[in-house]
Every structure is written in C-alpha cells, then in structure tokens.
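1. Here is the input, now give the coordinates:
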Amino acid sequence: MALGDFNELEVARAVDFGLYLTSDDGDLLLPGKYVPEGTQIGDKLRVFVYRDSEDRLIATNLEPLAKINEFAALTVRDVSEVGAFLDWGLEKDLFLPYRNQRRALRPGQRVTVFVYLDETSDRIVANAKWERYLPDVEFTGQAGDQVQLFVADETELGYPVIVNGTHQGLLYHNEVFRPLRLGDTPTGYVRQVRPDGKLDISLQKAGYDEALDAADTLLDVLRKAGGALPLSDKSEPDDIYRRLGMSKKVFKKALGTLYKRGLVQLSPEETRLVSGE
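-> Down below sits the predicted model:
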C-alpha cells in the first residue's frame, strides 16, 4: 500500500461508521461520509491513504492538492512553535516543520512545498526548501525551447520557477507583464542555460517568433472586438497589458507586423482592421 497516494483497496467489512478496507498494512477505515452509494463487500475502491490526527491509517475519496513526491503551492491555515499547517484539501492539514521552512509564515499566506514521506516518523510532511528535491541532472534543452513552468516563489530579482518539473529557472521582473501567483503553470521559453545549470526564462518567444505570435494574438482580439481597439503605439503600457496581456514593446512589434501585411490602419487613438479583414 502506498501511503500518501491513491490505492485500489478491497472492502473487507462494514461497520456503523464506515467501511474497513483490506491492505498489506492491515485493515483501514474509510469513514461513512466517503463511502460511495451502493458499495458492497468485496468491491474495490480507489482511495487516498494518509494518517489521521491520531496517526492512524485512514482512507478518503477526497482529492488532495498534492501527493507525495509532488510540488504544490498551498495556503497556510495555522502556525505554531513547531511549524505550520497547510490546507491540502483533506480534513487533516499537512504539516510543514519549522526546520523545513525558508522564512517565517503567517496564516493565509501561500507557500511552495515538496510533499514527501518522512522515513523516520512515517508521516507525510512538507518542505518549503523545494529546490533540494529537483533531480541533479543536466538540462538537455537549449535556448528557445518551449517549457512548462511552475511559479514557485517571488524575490527581488523575479520569480523562481520549476521548469518541466525537473529544473530551476528564473523569470526576471522586467520580463513579466502579467500578474503571477504561486502555483501558476504558464508556458515559458528558455532564454539561456547558465553555467550553474539554472535557466533564464521568458514568457514570450524571442525575436521574430515573438512578434509573429503577438501579431496573431492582436489580430484575433481585433476581430473579436469588431475591428477596432482603442490602442496605439502611444498608449500606456498598463492599458496595453490589461487588454492584450503583452508588453508595450511586444505590442509595437505586433503592430508593425500587421501594418506591413496591410491588415491594419494606425492612428494616434486606435488600431483598426483594414476593411474586409
């Protein structure tokens, strides 16, 4: 049986307060409120197994926000002298020991953690020093590659991110033109692979590819808006970002691309599709 993960377990017997499921580690309780209607003795159920507040093995059909060996951005429910307690979607909160914290936490704050099974206590715990759990392997990609990101933190420099679930990267503040939240999973692009193996990341494609993508986005928004937008190369960066989710620099590249194609008319107050587009 896998503690901290989902298991297919057989129903052994029924009691007033639920069902007991059989496993290699002995029978464990599935409380009545989690029992699917119509379940019979001998049926097999997919359940998540963890420990309750008295350290007893218990099953649930609730979906946790993270299983063991996964990264997750979770909300702090409470703090104490020994650590913090995180909401991970189950009745019993996930424990983040004080020694595993990167900085002092407060209730309501989000924190990125790695969830693991502590071999000494046989308990599921969290560690906010998540970079320790990234595999020590060389990044085999190259600049320009599209990657999947997990926003793990925010610092003075930018947003540390987990790249493809395996490597550490950084989104610099001056490369980010939209709000980001811990746990967001945007698509990104490798700017460069640094000598220390870490990655510089951007949310936009570099160079000409970036301009083409932005031009397609702008064209689509113009069509949906009826052919005109109150934006031009004189517009404020915040107005451009709010409507298009791109920087003013990228917007101007997109405008230039569409203008060269003869698809838009430009004025100081607006951008308008050429009639017939």
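2. going forward, measure contacts and count neighbours with C-alpha atoms only.
-> Noted.
3. Now do the strands in the stretch 101-250 of the chain.
-> Applying DSSP state E, counting those that start in this stretch to the stretch 101-250 of the chain gives strands spanning 110-118, 123-127, 146-151, 158-163, 167-172, 187-193, 199-202, 228-229.
4. Let me know which of those is the nearest to Ala72.
-> strand 110-118 (5.6 Å; Cα to Cα).
5. Give me the helices and strands touching that closest one, please.
-> strand 70-79, strand 123-127 (3 or more Cα pairs under 8 Å, 6 or more residues apart in numbering; DSSP states H and E).
6. State the next helix or strand along the chain beyond the longest one.
-> What it means is strand 70-79. strand 83-87 (DSSP states H and E).
7. Just give the closest residue to Leu199, not the sequence neighbours.
-> Setting aside the residues directly before and after it, Leu199 is nearest to Gly169 in space (Cα to Cα, 6 or more residues apart in numbering), at 4.3 Å.
8. just Pro230 next, same as before
-> Counting by Cα to Cα, 6+ apart, Pro230 lies nearest to Glu270, which is 4.3 Å off, once chain neighbours are set aside.
9. Centre-most residue in this protein?
-> Gly183 (3.3 Å; Cα atoms, centre = their mean).
10. That residue and Tyr50, how far apart?
-> Look at Gly183 and Tyr50: by Cα to Cα, to the nearest Å, they are 23 Å apart.
11. residues in contact with Arg51?
-> With contacts defined as Cα atoms under 8 Å, 6 or more residues apart in numbering, the neighbours of Arg51 are 57-58, 123-124.
12. this one as well, want them side by side:
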Amino acid sequence: MIEIGRNNRLTALRMTSVGMFLGDDDENDILLPNKYVPDTLREGDEIEVFVYTDSEDRPIATTLRPAVTRDEFGALQCVATAPFGAFMDWGLEKDLLVPLQEQAEPLVVGRWYVIYCGYDTKSGRLIGSTKINSLIDDEAPEDLKEGDEVVAQIYERTDLGLNAIVNNGFRGLFYANELFKPLRNGDKVRAYVKRIRDDGRVDLSLQPMGYAKVEPNAQAILDKLNASNGFLPLTDKSDPQVIYRALAMSKKTFKQAVGALYRERKITIGDDGIRLS
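-> Sure, this is the predicted structure:
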C-alpha cells in the first residue's frame, strides 16, 4: 500500500517521458517526476520516496524530505495566508495548508509555528493544524515513570512556563523558574520526567533526576577543567548564566557536581574558582 504523507519504499517499474513510475507489492503505482529521478535509478531498483499530493491533488512521489510527516509535529514557517487558511514551508514544492478552522490563532507570515500534519480522509489531502492541545493527551501513558528520558518539543508559553509535546503524544510542562537556558516554540530537546501529578499530568526537567545527573555533569566539569589548564573561574557565587555559558548546566546542578568531585578529592575549591587536585 502506498501511504500518503509517509516515506514509502517502492520499486522502479518503468521510465516514461515524465518520470519513473514506482510500485508497491499490491500493484499500485505512482509517478516520481524526472527532476527527482536519480541518475543511477534503474527499473527493478528500490527507492525510498515521500508521497503527497500535487497542486491538482494527485498523489505524487518525491525524493525531498519534508520537515514533518503524517501524524507528527514539526516547526514550520508561515509563508503566505489566504481567506481560507495559511501556507507553511515544509521543504516541498507544494506548501502545507493549515485551514482557517485548524488555526488556534491567526497565523502570521514570517513566523514559525508548531504544526501537526494530519490526513483528511474525505479530500485525500494532507493538512496542518496548530490546535495542539486537542491533538495530544493531557495524561501520561501508564508505562511512563518518574526519571524517564523523553523527547519534548516546545509549542506554547503559559503563565507557569512552557508546554511541550512529549514523545509525540502527550503534554508536559517545564516550569519557567527551573529553566536555565532559553527555549523557543519549536525547539526539540531531551528532557526527563520530574513528576507525574495526581491528575496524570507531567512536569519536565532539562536535567536527569538525582545522582544520575551528578555523574555525567561531574565528568563534564572534569573535561572542561582538563581543557582549561586545570582551572575554572566558577564558584557557588557565580552568576547562573555565566555557569550555563561555560558548562551548559544549571547552577544547582553545578553545585551538586562540584560537591561530588570535591568529596572524591578530584578538585579543590578556592575563592577564585575550582582546580584539579
């Protein structure tokens, strides 16, 4: 079956004046236009292509890779608007349409938004949506545990902090007062489950929990010391942003890691900074 909105591995069937026709095991075929046919492609070869619909709503194949595929979320820039919707650049010749009724707020040309790529079974078209909250779960899946590593994509700023799409399926929250680096809508980061609340909602952290975060950060500090002639001008009185710029970690994590290194007698602590022992 050839799936619209997804990458498909198909077989080259026959070359024509307009391009190579590709087919699947069910005897369905689709055109890969000449401009995308690799010089080395021969009949009988397999090739991976992305399938979507062209300007006349006909299924078409391309070797280009879009920024988002069907049933996933991605950060896209709005390039044009019309009375019926907005057009997003997703890396293909035909822009992705976000219909007016699928916009959480009016989209503005030039701005970036987190877009869900869905499939409209009635029209056979791929469409985008910015109504993220209606497309993801409020509660964590049953197998999620505190401390688990996840992938989080920022999509919304709130009074508490930043909402994120976690593992492409449910909502998580980064609290503003716990963020030690700037994050913008669309940013995708590795994160950790800090807490699963009684209502099933998830609080996130950029740092792993407990000792698991001390050990790798302690090693990062040692590596930085070794690369800096054994000295770093950082102390527990240093500005958090100075620590982050030097080590990409929060001040709290820095202090925990330095404490662990000091107890292991790998560093000494002075008024002007830390040194290798």
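13. TM-score for these two?
-> TM-score for the superposed pair, counting by TM-score structural alignment, normalised by the length of the first structure: 0.88. Supporting figures: 274 aligned residues with a Cα RMSD of 2.3 Å.
14. returning to that earlier point: any idea how far Leu160 of the second structure is from the residue mapped onto the residue nearest to Leu199 of the first structure from the second structure?
-> Aligned counterpart of Gly169 of the first structure in the second structure: Gly172 (TM-score structural alignment). As judged by Cα to Cα, Gly172 of the second structure and Leu160 of the second structure stand 12 Å apart.
15. neighbour-wise, which of the two wins?
-> Gly172 (28 against 11; other Cα atoms under 10 Å).
16. Surely Glu269 of the first structure is in a strand?
-> No - under DSSP: H, G, I helix; E, B strand; the rest coil, Glu269 of the first structure falls outside any strand and is assigned coil.
17. residues contacting it?
-> Residues near Glu269 of the first structure by Cα under 8 Å, 6+ apart: 230-232, 234-235.
18. Repeat that for Leu225 of the second structure.
-> Leu225 of the second structure neighbours (Cα under 8 Å, 6+ apart): 231-232, 275-276.
19. Neighbour-wise, give me the winner out of these.
-> Neighbour tally across these (other Cα under 10 Å): the maximum, 20 neighbours, falls on Arg275.
20. right, and the residue nearest to the centre of the first structure touches Tyr159 too?
-> No - using Cα atoms under 8 Å, Gly183 of the first structure is not in contact with Tyr159, being 11.2 Å away.
21. Now for those two: what residues contact both?
-> 151-152.
22. count of neighbours near the residue lying closest to Leu244 of the first structure once chain neighbours are set aside?
-> If the residues on either side of it in the chain are set aside, Leu244 of the first structure comes closest to Leu218, at 7.3 Å by Cα to Cα, 6+ apart. Close neighbours of Leu218 of the first structure, defined as other Cα under 10 Å, add up to 21.
23. what's the spacing between the alignment partner in the first structure of Thr69 of the second structure and Pro160 of the first structure?
-> Matched to the first structure by TM-score structural alignment, Thr69 of the second structure sits across from Lys67. The spacing between Lys67 of the first structure and Pro160 of the first structure, counted by Cα to Cα, is 22 Å.
24. Lys260 of the first structure too?
-> Lys260 of the first structure is 38 Å from Pro160 of the first structure, by Cα to Cα.
25. Between those two, tell me which one has more neighbours.
-> With neighbours defined as other Cα under 10 Å, Lys260 of the first structure and Pro160 compare such that Pro160 has more, 23 against 10.
26. what do we get in the second structure for that one?
-> Aligning on TM-score structural alignment places Pro160 of the first structure opposite Asn163 in the second structure.
27. Which residue comes closest to its match once chain neighbours are left out?
-> Leu173 (4.7 Å).
28. Counting neighbours, what do you get for the one you found?
-> Residues near Leu173 of the second structure, counting by other Cα under 10 Å: 24.
29. In contact with it, which residues are there?
-> Leu173 of the second structure neighbours (Cα under 8 Å, 6+ apart): 161-164, 202-204.
30. Out of those residues, flag the one nearest to Met15 of the second structure.
-> Nearest to Met15 of the second structure among those, with distances taken as Cα to Cα, is Ala164, at 45.6 Å.
31. Could you measure from the closest one over to Arg184 of the second structure?
-> 11 Å.
32. what about these two, which has more around it?
-> Ala164 (28 against 13).
33. The closest residue to the more buried one other than its chain neighbours: neighbour count?
-> Distance criterion Cα to Cα, 6+ apart; nearest residue to Ala164 of the second structure, sequence neighbours excluded, is Ile154 at 4.2 Å. If you count neighbours by other Cα under 10 Å, Ile154 of the second structure ends up with 23.
34. hang on, isn't Ile154 of the second structure packed against Asn167?
-> No - counting by Cα under 8 Å, Asn167 is not a contact partner of Ile154 of the second structure; they are 11.6 Å apart.
35. and stretch 93-100 of the first structure, which stretch of the second structure?
-> So stretch 93-100 of the first structure sits over residues 95-102 in the second structure, by TM-score structural alignment.
36. Over to stretch 233-242 of the first structure?
-> With TM-score structural alignment applied, stretch 233-242 of the first structure matches the range 236-245 in the second structure.
37. Now the matching stretch: buried residues?
-> 240, 243 (16 or more other Cα atoms under 10 Å).
38. Quick one: neighbours of Phe87 of the second structure, just the number.
-> Other residues near Phe87 of the second structure come to 22 when the count uses other Cα under 10 Å.
39. and if you look at the one 4 residues further on?
-> By other Cα under 10 Å, 14 other residues sit near Gly91 of the second structure.
40. List the residues that contact the nearest residue to it once chain neighbours are set aside.
-> Using Cα to Cα, 6+ apart and skipping the chain neighbours, the partner closest in space to Gly91 of the second structure is Pro66 (5.0 Å). Going by Cα under 8 Å, 6+ apart, Pro66 of the second structure touches 90-92.
41. circling back to that earlier point, what distance separates the start and the end of the match of stretch 93-100 of the first structure?
-> 16 Å.
42. Quick check: buried residues in that stretch?
-> 95-100, 102.
43. Glu10 of the first structure reaches Val47, doesn't it?
-> No - counting by Cα under 8 Å, Glu10 of the first structure does not reach Val47; the two are 10.2 Å apart.
44. What lines up with Ile47 of the second structure in the first structure?
-> Using TM-score structural alignment, the partner of Ile47 of the second structure in the first structure is Leu45.
45. List the contacts of that match.
-> 7-11.
46. Need the nearest residue in space to Ala84 of the first structure, chain neighbours excluded.
-> That would be Leu96: by Cα to Cα, 6+ apart, it lies 5.0 Å from Ala84 of the first structure.
47. Surely Leu255 of the first structure forms part of a strand?
-> No - the assignment for Leu255 of the first structure, made by three-state DSSP, is helix rather than a strand.
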